[in-house]
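Student: sequence? don't have it. structure:
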């Protein structure tokens, strides 16, 4: 028996629709600017240049499992005056692999969920301008709330599903998964050339246009057709 100097951190886990079993989280990967409209609003060219990725911590401080029908209350992050929402389809990996072929990518997917890639935009932009890493803008505590995971076999038409985000009942983001520059399968295949994917990995697949500021106390509701909504309030 290993003698730790303090108890090891408990791995984050997500609820799975239809069972009491849970999905243990390993790593969180995010795809940058994977919708043309969002690329334009961020001042970039939405051509099919190779996708780029960044990561967030995979521990419970960064990923918050939000049960359906509830609103999670999370702390508003410090050191920001421009806190942004980005609603995304999250792919939960159930089978690992490297150099995965596009046509084989679906076999590596356990399921799907809705998540928020929360961003301290002012800090991210400051790091960009200085040519420095983005971590303080993207990888802070509670920056990746995720809803219930739905097994892939129970989800129909995900490639054409609508995705929306509302703040206090007003729609701020609206698009469709088929508007991605790089498809779900292409994203998995490309990411697996840089990292060996493992069961428990999450992939945030990008956000449609309409990202914007979130104020303390506002309620965010993320929706993807066929999946459980996620509802979060930052206080």
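Tutor: Perfect, thanks for sending it. None of the values given here were measured: they were computed from a predicted structure.

Student: make it CA atoms for all contacts and neighbour counts henceforth
Tutor: Will do.

Student: For stretch 205-212, buried residues please.
Tutor: 205, 206, 207, 208, 209, 210, 211 (16 or more other Cα atoms under 10 Å).

Student: Mind checking which of those residues are in strands?
Tutor: If you go by DSSP state E, the buried residues of stretch 205-212 have nothing in strands.

Student: can I get those residues in a markdown table with distance to residue 36?
Tutor: Formatted as a markdown table, these follow (distance: Cα to Cα, whole Å):
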| residue | distance to residue 36 |
| --- | --- |
| 205 | 13 |
| 206 | 10 |
| 207 | 10 |
| 208 | 8 |
| 209 | 8 |
| 210 | 12 |
| 211 | 13 |
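
Student: Use this one as the comparison:
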């Protein structure tokens, strides 16, 4: 089987599937709704390539969620496709007051659903255990095609939202992030070496909740010049992802 490729606006890119670096609690309203404190530094965790589920603009896609293990919540997030290597040896030469050099490593922007087994996560957190069983299971990251940064405009002005069964569930604005995109890239690259094909999930705004079999989802990404990119999906509950 060939290696899956990410897509940019309807065409395959040269970026093979990489790792997902995820950011927790990057919107104050989301931290509040779950009773969590606002972090002083980005909270980072990982998802493996097996977390990937594709969402395509040209069709109504399927979002598969596990049928066991309790509630599986949607967490809509802005996703960044890394197009150039970024690691500790590079960021030390990029001044903090010149974020454009960091933003230039982004090849495209899209949307992702950070699927979370909330009941499992709560149990793990209560025991002080890692979150992987709740966050990094197979298929835990439905991901759209990417919009090239050349079409996205000012990344600080991107907006996104999730509509579930014709009801607005989540709405986010990059300007409301606790840590900006540049700050996230600097922090992540100081810990993990980012390579082309890696994806950064930047955190979710308030409004997370459980997905049910048959739910109809509409995901929208609005650029700084008000171009809207949309994706549709139906939720299926399954015991496995094969």
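Tutor: Great, that's in hand. Predicted model only: the values in this text are computed from it and were never measured.

Student: picking up where we left off before, just the buried residues of stretch 205-212 of the first structure: which are in helices?
Tutor: Nothing among those maps onto helices, per DSSP state H.

Student: Can you tell me which of these comes closest to residue 172 of the first structure?
Tutor: Residue 172 of the first structure has its nearest neighbour among those in residue 210, at 5.8 Å by Cα to Cα.

Student: Give the equivalent position in the second structure for that closest one.
Tutor: Matched by TM-score structural alignment, residue 210 of the first structure corresponds to residue 207 in the second structure.

Student: circling back to that earlier point, right, and the pair among the buried residues of stretch 205-212 of the first structure with maximum separation?
Tutor: Greatest spacing in those, by Cα to Cα: 205 and 210 (15.8 Å).

Student: what sits up against the strand ranked longest in the second structure?
Tutor: Secondary structure of the second structure per DSSP E: the longest strand is strand 228-238. Here strand 228-238 of the second structure makes contact (Cα atoms under 8 Å, 6 or more residues apart in numbering) with 55-57, 59-67, 144, 211-222.

Student: swap in stretch 151-170 of the second structure?
Tutor: Taking Cα under 8 Å, 6+ apart as the rule, stretch 151-170 of the second structure contacts 76, 78, 108-109, 111, 171-175, 181, 205-208, 215-225.

Student: Throw together a ChimeraX command that grabs the buried residues out of these.
Tutor: Buried members of these, defined by 16+ other Cα under 10 Å, are picked up in ChimeraX with:
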select :76,78,108,109,111,171,172,173,174,181,205,206,207,208,216,217,218,219,220,221,222,223,224
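
Student: same for the host helix or strand of residue 124 of the second structure, what does it pack against?
Tutor: Taking DSSP states H and E as the criterion, residue 124 of the second structure maps to helix 118-127. Packing partners of helix 118-127 of the second structure (3 or more Cα pairs under 8 Å, 6 or more residues apart in numbering; DSSP states H and E): helix 132-135.

Student: Quick check: which helices or strands does the helix or strand just after the helix it packs on pack against?
Tutor: With elements assigned by DSSP H and E, the helix or strand that comes after helix 132-135 of the second structure is strand 141-144. Strand 141-144 of the second structure sits against strand 52-55, strand 106-113, with contacts defined as 3+ Cα pairs under 8 Å, 6+ apart.

Student: after superposition, how close is strand 141-144 of the second structure to the first structure?
Tutor: Superposing on the first structure places strand 141-144 of the second structure at an average distance of 0.6 Å from its equivalents, by mean Cα distance after the TM-score superposition for the first structure.

Student: Could you check how far whatever helix or strand comes next after that strand is from the centre of its chain?
Tutor: The first helix or strand that comes after strand 141-144 of the second structure along the chain, using DSSP H and E, is strand 147-148. On the basis of Cα atoms, centre = their mean, to the nearest Å, strand 147-148 of the second structure sits 15 Å off its chain's mean C-alpha point.

Student: how about strand 147-148 of the second structure, aligned to which bit of the first structure?
Tutor: With TM-score structural alignment applied, strand 147-148 of the second structure matches the range 150-151 in the first structure.

Student: coming back round to it: distance of the match of residue 210 of the first structure relative to residue 157 of the second structure?
Tutor: 20 Å (Cα to Cα, to the nearest Å).

Student: Show me what residue 17 of the second structure aligns to in the first structure.
Tutor: That one, residue 17 of the second structure, aligns with residue 25 by TM-score structural alignment.
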